[in-house]
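K.L.:
Sequence and predicted structure, then a few things I'm wondering about:
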Amino acid sequence: MSKQTPARACGIDFGTSNSTVGWLRPGMDTMIALEDGKITLPSVVFFNMEERRPVYGRLALHEYLEGYEGRLMRSLKSLLGSKLIKHDTSVLGTAMPFKDLLALFIGELKKRAETTAGRAFDEVVLGRPVHFVDDDIMADQEAEDTMAEVARKIGFKEVSFQYEPIAAAFDYESTLEREELVLIVDIGGGTSDFSLVRLSPDRRFYDDRHEDILATGGVHIGGTDFDKQLSLQGVMPLFGYGSRMKSGAYMPTSTHINLATWHTINSVYSQKSQLALGSMRYDIEDTQGIDRLFKLIDQRAGHWLAMEVEETKIELTHTESRAVAMDRIEAGLNVDLTRVLFESAIDALLERVRNSVTALLKDAGAAFTDVDTVFFTGGSSGIPALRNGVAAMLPNARHVEGNIFGSIGSGLAIEAKKRYG
């Protein structure tokens, strides 16, 4: 097929926090605009109870924050590989299988891409993390199978997969003028994925790149995990996390952990959860924190608080601190969250990331000094402590920043053109 002909297939990067669609077209941007001229569609669905309809992306977040009655669901990709995927959830008063929820959102991606492209897409290359599930091959394969099933259900006739960091590598390769040994560091919302790849201007046209992929690896750690730790260490103590019971024991933490985890926030609003909290209030020495917790739950402000924490994480990539005002919970209540606190909170997670990079290089039989370039991509790849930690391991490597949200989608589009024409 001529290089001047638009590709038949698209590439979809269904992300934990943001999603994109790429399509190779001569003389045009690879990434397709999905919402308000932007290439990303936040992976969010809001079921608007008043108007009985689902809303997606930024508009979903806007309607939720404006106070519309309904249910907000985010971090949908985290369902893949979890036990929840086989169950239902309550949506607009009816039971909806979680698989159908995924189909709803990925189907919206397909519909918006086709509307912008002015044509249908029957073939797709889907991005996937190196590991949906750590250390469980069967669960990992089941997660991929579920995603393929969903893609076929929404109308794709041909479905294939590419590792997300490999897709990012192909995007970077399109800019090269000489051969390089490249470590791709892809830190997304749910996973940290790594690939050691040999790239060059000549190799980019090869159909079979198996020998150029020296090793792949990763861990189930991403931006939502960093959010969770920042929330637990910096915010949840205001709501009773770490409080002592009269017996001397610590207050049970399940409610705080659920509030700090995007896809479990709704569970704290259940009658069972609130009754359990109420029964323990009288056994707590200082009830100030748990009383604030009741106010937060009464206002259903869990997602609002999670968004404040996420925004703080983003701000701390380029500032030393951010003040979070919580007057909606209690007049004058605020907390100053610092980069030092954040880095301390995620230190154990970053150690696992560094260990994964070490294991990857060992698998490839490569020395730390062999790596020419570190290519950073993914929404959480800008965290200074993460970058500095990886950089310190690779003394000879230069650092390149890809399109944080577009590199994977672009690489998947390149792969889609190769596979389907």
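P.N.:
Nice, thanks for sending it over.
K.L.:
For the rest of this, base every contact and every neighbour count on C-alpha atoms.
P.N.:
Noted.
K.L.:
Could I get the full set of helices for this protein?
P.N.:
Ranges of helices in the chain, per DSSP state H, are 57-65, 98-117, 137-153, 164-173, 223-230, 254-259, 271-280, 288-298, 302-315, 339-345, 347-364, 384-393, 407-420.
K.L.:
Among the ones you listed, which comes closest to Ala9?
P.N.:
helix 407-420 (5.5 Å; Cα to Cα).
K.L.:
most centrally placed residue in the chain?
P.N.:
Taking Cα atoms, centre = their mean, the centroid of the chain lies closest to Gly189, which sits 2.0 Å from it.
K.L.:
That one and Gly57: what is the separation?
P.N.:
Counting by Cα to Cα, to the nearest Å, the gap from Gly189 to Gly57 is 15 Å.
K.L.:
which residue packs closest to Tyr269, ignoring adjacent ones?
P.N.:
Ile297 (6.3 Å; Cα to Cα, 6 or more residues apart in numbering).
K.L.:
and the one you found, how far is that from Leu341?
P.N.:
Taking Cα to Cα, one finds Ile297 at 26 Å from Leu341.
K.L.:
So which of those two has more stuff around it?
P.N.:
Taking neighbours as other Cα atoms under 10 Å, Ile297 and Leu341 compare with Ile297 leading, 19 against 16.
K.L.:
Isn't the more buried one up against Ser267?
P.N.:
No - Ile297 lies out of contact with Ser267 (Cα atoms under 8 Å); the separation is 10.4 Å.
K.L.:
here comes the other one, which I'd like you to weigh against the first:
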Amino acid sequence: MICGFDYGTSNCALGVPQDTNVQLVPLEGKHTFLPSTLYALDRDLITEFVARQLTSTVTRQDYVASRRNALTRAQRARREEDISDSDQTLFFGRAAFEEYFEWPEEGYFVKSPKSFLGATGLRGEHINFFEDVVAAMMMNIKARSEKALGTEVTHTVIGRPVNFQGLDSEASNRQAIDILTSAGKRAGFKEIEFLYEPIAAGLDFETQLEKNMTVLVVDIGGGTTDCAMVRMGPNYLGKTDRQDDFLGHTGERVGGNDLDIRIAGKHLMPLFGMDSLLKNGLPMPTQLYWNAVTTNDVSAISLFNSMETKYQLEQLRVDAAQPKLLQRFLKLREEKQNFHLVRNAEEAKIALSEAQQHRLILDYIEEGLEQMVDREAMAQSIAPPLEKMLQLMNEAITQAGEKPDVIYITGGSAKSPVIRQAIQDNIGNVPVQDGDHFGSVAAGLTVWAKRLFQ
């Protein structure tokens, strides 16, 4: 069976053809999307999980040879932690969040690994590890899908952003595609193709059009914002070569995660001493706080977790005018609750799509700790990344040399009325239409998979 696979930064979804339509496969209960999260009892058990799932003897032998050190460490972890072969060692999606929230200090938690795939300067062992993380997640999603469908899924089109990273984008894109391809092959896909995510979202929209139009497709994903100006409509349906129909496309590594980080930094980090003063009247250094919440940057998180940062925070606690706030920050770092904090910021962003105010309860940090966030204040805090998103939209329009007839927006963060209003204010009197914010990319990928493989 063929499928469209949206391996997203925030969520994953998989679609399959159903007569003339597309069916999104339930991946977790009735949910057709699965949060892009993984929790392992030990980091090296991720590699062990992949090795155990490989079905080809030759592939497994080659893989074991390339991961010998990690697999040896996995066996040691099993002995030291008394983990039996029958114990569940990896958790995915909402279950991964639950395990992390309950045991943040005990295991290894990763959220949005897609954000890291194009990172520059990765050594070979880092690339191997990201391949293993992605392969484990793909294996899990493929197995869930096949269980729900009752048949094997063999051919797939996987979505990709226009650019995985802003710097040295060609090399970053090649590295990320290589990781996704290797992981997909290990997961058991026999044929893998890729398609730009905004184009995929547009293909889903095109099936609904009754006349030909020029559409600005805006896909605000968790890790990237991608835009495409596309001629589409009844005259274009069924074409397999659409190169001449795409009038312009842009993409950059700025997405929903960046909005969450800004909300966490501006509204939650002050509870831990950001914007407070030292005893000498000078302001508290802020980079430590941004490192804590920049969960889509490997180097920032590594620095926050380093002993250097621990010693620096301990000294700042001595020098702080409000040492209690720094003590709270030290506790957050020690208990690895920074991912939880950014998750709270994401919850606020989602809640403020409907409400004007939202109260965040942070009692996992300290009893009675909470923070109120309102929509207007959130809009101010997310202004820098939102401005970058608007620049990408205008650049795509400039490339096309004409204004769009309609703007089609998709992606989880696109539900925010703050973002929708900013688009209308910036681009002008152009109708804005919402897609399925979580499923349109997977649906479009499935439409393309039908054209390629059937």
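P.N.:
Perfect, thanks for sending it. Everything numeric here is computed off the predicted structure, so don't read it as measured data.
K.L.:
Mind checking the TM-score on these two?
P.N.:
Remark: TM-score between the superposed chains equals 0.90 [TM-score structural alignment, normalised by the length of the first structure]; 406 aligned residues with a Cα RMSD of 2.3 Å.
K.L.:
between the helices of the first structure, which gets nearest to Ile213 of the first structure?
P.N.:
helix 164-173 (8.1 Å).
K.L.:
Not counting its own residues, what contacts the closest one?
P.N.:
Residues outside helix 164-173 of the first structure that contact it (Cα atoms under 8 Å, 6 or more residues apart in numbering): 13, 127-130, 182, 184-186, 193-195, 197, 199-201, 204, 375, 377, 402, 407-412, 414-415.
K.L.:
cool, stretch 11-28 of the second structure as well?
P.N.:
With Cα under 8 Å, 6+ apart, stretch 11-28 of the second structure has contacts from 1-7, 32-36, 141, 144-145, 148-149, 438-439, 442-443, 445-447, 450.
K.L.:
repeat for stretch 251-269 of the first structure
P.N.:
By Cα under 8 Å, 6+ apart, the surrounding residues in contact with stretch 251-269 of the first structure are 73-76, 78, 224-225, 227-229, 231-232, 236, 240-245, 273-274, 284, 297, 300, 302-303, 306.
K.L.:
Tell me which residue of the second structure is furthest from the middle?
P.N.:
Outermost residue of the second structure (Cα atoms, centre = their mean): Asn280, 41.1 Å.
K.L.:
now the strands for the stretch 151-300 of the second structure?
P.N.:
155-160, 191-196, 213-220, 225-232, 246-252 (DSSP state E, counting those that start in this stretch).
K.L.:
And those: which comes nearest Leu352 of the second structure?
P.N.:
Of all the strands of the stretch 151-300 of the second structure, it is strand 213-220 that lies closest to Leu352 of the second structure, at 17.0 Å by Cα to Cα.
K.L.:
Relative to the first structure, which residues correspond to that closest one?
P.N.:
Under TM-score structural alignment, the alignment places strand 213-220 of the second structure onto residues 180-187 of the first structure.
K.L.:
Mind listing what's buried along the matching stretch?
P.N.:
By neighbour count on 16 or more other Cα atoms under 10 Å, the buried set for stretch 180-187 of the first structure is Glu180, Leu181, Val182, Leu183, Ile184, Val185, Asp186, Ile187.
K.L.:
And stretch 220-240 of the second structure, by the same measure?
P.N.:
220-233, 236.
K.L.:
got it, and stretch 145-152 of the second structure?
P.N.:
Buried residues in stretch 145-152 of the second structure, counting neighbours by 16+ other Cα under 10 Å, are found at Ser145.
K.L.:
got it, and stretch 416-430 of the second structure?
P.N.:
Of the residues in stretch 416-430 of the second structure, those buried (16+ other Cα under 10 Å) are Ser416, Val418, Ile419, Arg420, Ala422, Ile423.
K.L.:
before we move on, what about stretch 199-214 of the second structure?
P.N.:
So, applying 16+ other Cα under 10 Å, buried residues of stretch 199-214 of the second structure: Ile199, Ala200, Ala201, Gly202, Leu203, Asp204, Phe205, Glu206, Thr207, Met213, Thr214.
K.L.:
Stretch 142-150 of the first structure too?
P.N.:
Applying 16+ other Cα under 10 Å to stretch 142-150 of the first structure flags Glu142, Ala143, Glu144, Thr146, Met147, Ala148, Val150 as buried.
K.L.:
how about the residues you listed, which pair is most distant?
P.N.:
So, those by Cα to Cα: farthest apart are Glu142 and Val150, at 12.2 Å.
K.L.:
returning to what we had before: any idea which of the helices of the first structure gets closest to Ala325 of the first structure?
P.N.:
Between the helices of the first structure, helix 302-315 lies closest to Ala325 of the first structure; by Cα to Cα that is 9.2 Å.
K.L.:
what span of the second structure lines up against the closest one?
P.N.:
So helix 302-315 of the first structure sits over residues 338-351 in the second structure, by TM-score structural alignment.
K.L.:
And for stretch 399-416 of the first structure?
P.N.:
Aligning stretch 399-416 of the first structure against the second structure (TM-score structural alignment) gives residues 432-449.
K.L.:
Kindly report the same for stretch 335-346 of the first structure.
P.N.:
The aligned range for stretch 335-346 of the first structure is 371-382, by TM-score structural alignment.
K.L.:
Give me the neighbour count for the closest residue to Glu193 of the second structure other than its chain neighbours.
P.N.:
Computed as Cα to Cα, 6+ apart, the closest residue to Glu193 of the second structure that is not its neighbour in sequence is Val157, at 4.7 Å. Around Val157 of the second structure there are 27 other residues, counting by other Cα under 10 Å.
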